[in-house]
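Okay, here's the prediction I keep looking at, along with the sequence it came from:
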Amino acid sequence: MAMGGKADLGLVGLGVMGRSLAANLADHGYRVAGLDLDPGRRAAFAADAASAVPCAGPAELVAALAGPRAVLLMVPAGAPVDAVIADLAPHLAPGDLLVDGGNSHFADTGRRAAAAADRGLLYVGLGVSGGEEGARRGPSLMAGGTEAAVARVAPMLSAIAARAEGEPCFARVGPGGAGHFVKTIHNGIEYADMQLIAEAYFVLRHLGGFSHARLAETFALWNQGELGSYLLEITADILRKTDPETGAPMLDVILDAAGQKGTGHWAATTALELGMPAPTIAEAVHARCLSALKAERVRASRGLAAARPPVPPPAETPDQLAKAVHDALLCGRIATYAQGFAVMRAAAEAFGWDMDLAAVARVWRAGCIIRAKLIDRILDALRGDPTLPNLMLDPGIGLLVARAEPGWRRALVLAAEAGLPVPCTASALSYWDGYRSEKLWANVIQAQRDYFGAHGYRRLDRPDAVVHTDWTRP
């Protein structure tokens, strides 16, 4: 704690997340000096805690801090982060620390950390998950930076983090941009899990004829078992909500066009750049893009849908359908987490990061948006075998999928026969089938590439040599 009336931490950006974190810090005895260009936000910040120190400019903020100083940035990713750093830098001294708590791209964080080091400053890229409530009551915190830099703020971050079995959901996950990379993958998993839950709702609602009340009851029941998660819990709450204006279920008055801020896109494109398959995460991004084409979909529904033959109702009872959809959601979630952790392992190898994937799983147990019962199984798997290349290779997780696989397949067949799009459910199953297939279709692709581009291929009997065939000769 700071002495002599000085603040322990400077905070730039007093929006919802910034003020929530400041209040959390105040609850744990830390004094925060806050800066925002909006005087209304500064006034609201000052009213939140008697210890708050509102500041009107960078010089005033830095002067209010005990040395060596630490400043947390909670501003939008991109150019605003660089602008704030440029404003603060002339007032900082070697040994001072900057912490970027926004959703910055990990490559930008690596660049900024290197530039800060050239000035003698420490830098931490901090992934923060949990939304407004998490920031206020206990978020999941993923820190990237040198051990010395993270250690400087570790007591403070450990104090405000969520708790799981008494442990703070805070960890250093690697150097440089590793913290923001882990947060990016977290958000990619979040995209896919949200889409999978939405697809489960879609099938039960439109194929099974489930009412919103029955869906809420079903999801709440699932939430007590293997599918237990924050996202499923809030979806059950959403299903219970009615529109105060019309009395209709809230979901019936919400436009079916999803928004996004880019982190899911980053997760998918980075996986592609690393050559690591993450098809369900990518499909979740594509699904949001497809949903945004509302006007085109309306036009297509009035034309292309006219040729669709009527589909008879499924032979399954509603309870049997619900069981199949439950199993599809469970397996889809497992495949999604497997993809996300595989991408993180590939990034650690590609970028030379000392990333502890078990620590990542540990901090995702509480506070974050993707917290789920499944993470306990993932943590056990990674503690048992830290070198595990894919979570689906863990015997316990693999057995869980094997048991639920028949229902997964049946749910997908029923959706396809009824013309109901379930892109993430289908993508996850193809990933599972492809990953466990000793032989795939790539021999045809290699032959095609060699035919039109002379790219060469490897033979089964000579795998160390690249050969070429003149495909046009007899």
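Thanks, I have the structure now. Quick caveat, the model's predicted, so the values are computed rather than measured.

When you work out contacts or count neighbours from here on, use the C-alpha atoms and nothing else.
Fine.

ok, longest helix in this protein?
Secondary structure assigned by DSSP state H gives helix 318-351 as the longest helix of the chain.

which helices and strands sit right next to the helix or strand following that one?
Moving toward the C-terminus from helix 318-351, the next helix or strand (DSSP states H and E) is helix 357-363. The contact analysis (3 or more Cα pairs under 8 Å, 6 or more residues apart in numbering; DSSP states H and E) places helix 357-363 against strand 140-144, strand 170-174, helix 318-351, helix 374-384.

could you redo the last one with a cut-off of 7 Å?
Under the contact criterion of 3 or more Cα pairs under 7 Å, 6 or more residues apart in numbering; DSSP states H and E, helix 357-363 touches strand 170-174, helix 374-384.

Ala149 is in contact with Pro175, correct?
No: look at Pro175 against Ala149 with Cα atoms under 7 Å: they stay out of range, at 9.7 Å.

List the buried residues of the longest helix of the chain.
Buried residues in helix 318-351, defined by neighbour count with 16 or more other Cα atoms under 10 Å: 321-348.

follow-up on the earlier one: among the helices and strands packed on helix 357-363, which comes closest to Ala411?
helix 374-384 (21.0 Å; Cα to Cα).

what's the spacing between the residue most central in space within the chain and Val128?
For the chain, the residue nearest the mean C-alpha position is Asn187 (1.7 Å; Cα atoms, centre = their mean). Distance from Asn187 to Val128, counting by Cα to Cα, to the nearest Å: 11 Å.

Equivalent analysis for Gln224, please.
For Gln224, the distance to Val128 - Cα to Cα - is 27 Å.

before we move on, the earlier item: now the helices and strands packed on helix 357-363 as TSV including mean neighbour count?
As requested, those are arranged in TSV below (neighbours: other Cα atoms under 10 Å):
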stretch	mean neighbour count
strand 170-174	27
helix 374-384	18
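
which stretch among the ones you listed comes nearest Glu417?
helix 374-384 (30.2 Å).

still on that earlier bit, comparing Pro175 and Ala149, which shows the higher neighbour count?
Between Pro175 and Ala149, counting by other Cα atoms under 10 Å, Pro175 is the more crowded of the two (25 against 22).

Can you tell me the closest non-neighbouring residue to that one?
Spatial nearest neighbour of Pro175, chain neighbours left out: Gly145 (4.0 Å); criterion: Cα to Cα, 6 or more residues apart in numbering.

Next up, a structure to set beside the first:
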Amino acid sequence: MQIGMVGLGRMGGNMSERLRAAGHEVVGFDNDPAKSDVADLKALVDALAAPRAVWVMVPHGSPTTATVHALAELLSPGDVVIDGGNSRWTDDLEHANHLGDRGIGFVDVGVSGGVWGRTNGYALMVGGADPDVERLMPIFTALKPEGEFGFVHAGGVGAGHFTKMVHNGIEYGLMQAYAEGYELLAASDVVTDVPAVIKSWRKGTVIQSWLLDLLDRALEADDDLSELRGYAQDSGEGRWTVEAAINHAVPLPVITAALFARFGSRQDDSPAMKVIAALRNQFGGHAVTSAAGSVEKGADAPGADVTPPVG
């Protein structure tokens, strides 16, 4: 097949190379002229034979919306746009309606695989109309891992990104569980070789996974992770997963806690923990550490004359 690829960063660029290796023709456009095959979106559309297929791989939100709207003015009825970024599934419905008014199809694809996808293949979670998805199957087949797994047509428009949203929420929970287990091992006086423990778990255990393999790889490069700062961003999909759970009254305590743990990682000195320290000092006379770093004993703390409730 012939396909246009908009966005040639870490994901879009590697996906384009995997498609080319499978024999497909990819015409790429990126804001970086050094990466592009064409000068602009119009030139990309002009380089494709009708009916055209254009894959959008740019950051979610306004960049994706702007690209979809620009393509809507350039493409023709019968063409199809694929959004493979991490868009919110509700945006998919708006994009599909905007393009559908012009007779242009829309398919949303949740893509997992990261920088390893070019070699190992990408897991694809697809939403869209049956004819559009069927037409694009040669592209999906080239991108997915070999074998029967790694691809699902999850439903209509929005189903692909909704599925990827839940996938990423699960990822949050798994990563947090590994992180907490690692911290407990490292804090123990009993375990003397934490990296060796992680490595031993990679085979034959019920918690073996690709994420565990990646943790082992990270520890091989930095055995106590001292070169890293304990700070973790969130892509947005964890938040959307929790919001969807609230809207559907589905309890997600693990995923929600994992999301909040990432928020906590961004605090150098947690305001909530300051309150906890202050309260422990007030009611129990527990020692507290001042902002200057000195340790103060409790008993003479401000507010010590407050009369406790009776009963």
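Here it is on my side, so go on. This one's a predicted model, so the numbers in the text were calculated from it and none came from an experiment.

What's the TM-score once they're superposed?
TM-score of the superposed chains, computed with TM-score structural alignment, normalised by the length of the second structure, equals 0.85; 281 aligned residues with a Cα RMSD of 2.1 Å.

what's the counterpart of the residue nearest to Pro175 of the first structure in the second structure?
Under the alignment (TM-score structural alignment), Gly145 of the first structure pairs with Gly128 of the second structure.

on that earlier part again, in the second structure, what stretch matches the longest helix of the first structure?
Going by TM-score structural alignment: helix 318-351 of the first structure matches no residues.

What helices and strands are in contact with that helix?
helix 178-206, helix 395-417, helix 423-435.

what span of the second structure lines up against the first one?
Against the second structure, the aligned range for helix 178-206 of the first structure is residues 159-187 (TM-score structural alignment).

superposed on the first structure, where does the matching stretch end up, distance-wise?
Compared with the first structure after fitting, stretch 159-187 of the second structure deviates on average by 0.5 Å (mean Cα distance after the TM-score superposition for the first structure).

list the buried ones in that stretch?
Buried residues in stretch 159-187 of the second structure (16+ other Cα under 10 Å): 159-174, 176, 182, 185-186.

The match of Gly145 of the first structure contacts His161, doesn't it?
No: counting by Cα under 7 Å, Gly128 of the second structure sits too far from His161 to count as a contact (10.5 Å).

got any residues that touch both of the two?
Asp108 (Cα atoms under 7 Å, 6 or more residues apart in numbering).

Can you name the residues that contact the aligned partner of Leu219 of the second structure in the first structure?
In the first structure, the residue matched to Leu219 of the second structure (TM-score structural alignment) is Leu239. Contacts for Leu239 of the first structure (Cα under 7 Å, 6+ apart) come out as 212-213, 215-216.

Secondary structure element holding Leu239 of the first structure?
helix 230-240.

Average offset of the helix or strand following that helix relative to the second structure?
Next in sequence after helix 230-240 of the first structure, counting helices and strands by DSSP H and E, comes helix 263-273. Here helix 263-273 of the first structure, set against the second structure after superposition, deviates by a mean of 0.8 Å using mean Cα distance after the TM-score superposition for the first structure.

Quick check: next helix or strand after helix 263-273 of the first structure?
helix 279-292.

and that next one, which stretch of the second structure?
The aligned range for helix 279-292 of the first structure is 253-266, by TM-score structural alignment.

Kindly state which residue of the first structure is aligned to His69 of the second structure.
Under TM-score structural alignment, His69 of the second structure pairs with Ala86 in the first structure.

mind listing what that match touches?
Under the criterion of Cα under 7 Å, 6+ apart, Ala86 of the first structure has no contact partners.

try Arg18 of the second structure
Arg18 of the second structure neighbours (Cα under 7 Å, 6+ apart): 118, 143.

now swap in Gly103 of the second structure and tell me
Counting by Cα under 7 Å, 6+ apart, Gly103 of the second structure touches 77-78.

what's the counterpart of it in the first structure?
By TM-score structural alignment, Gly103 of the second structure lines up with Gly120.

For that match, which three-state class applies?
coil (DSSP: H, G, I helix; E, B strand; the rest coil).

quick one: it and Asp96 of the first structure, what's the gap?
8 Å.

Same question for Leu204 of the first structure.
55 Å.

same thing with Asp319 of the first structure?
Distance from Asp319 of the first structure to Asp96 of the first structure, by Cα to Cα: 60 Å.

Please apply the same query to Gly398 of the first structure.
Distance from Gly398 of the first structure to Asp96 of the first structure, by Cα to Cα: 47 Å.

Comparing those two, which residue is more hemmed in?
Of the pair Gly398 of the first structure and Asp96, Asp96 is the one with more neighbours under other Cα under 10 Å, namely 20 against 14.

I'd like the distance between the equivalent of that one over in the second structure and Thr67 of the second structure.
Under the alignment by TM-score structural alignment, Asp96 of the first structure pairs with Asp79 in the second structure. Here Asp79 of the second structure is placed at a distance of 15 Å from Thr67 of the second structure (Cα to Cα).

more neighbours, Gln224 and Val128 of the first structure?
Taking neighbours as other Cα under 10 Å, Gln224 of the first structure and Val128 compare with Val128 leading, 25 against 12.

okay but that one is in contact with Leu141, surely?
Yes: assessed by Cα under 7 Å, Val128 of the first structure is found in contact with Leu141 at 5.0 Å.

which residues touch the aligned partner of Arg31 of the first structure in the second structure?
Counting by TM-score structural alignment, Arg31 of the first structure corresponds to Glu25 in the second structure. By Cα under 7 Å, 6+ apart, Glu25 of the second structure lies in contact with 1-3.

For the buried ones among these, write the corresponding PyMOL selection.
Remark: buried members of the contacts of Glu25 of the second structure, expressed as a PyMOL selection using 16+ other Cα under 10 Å:
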select buried, resi 1+2+3
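
Can you lay out the contacts of Glu25 of the second structure as a markdown table showing distance to Phe140 of the second structure?
Putting the contacts of Glu25 of the second structure into a markdown table (distance: Cα to Cα, whole Å) gives the following:
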| residue | distance to Phe140 of the second structure |
| --- | --- |
| Met1 | 11 |
| Gln2 | 13 |
| Ile3 | 12 |
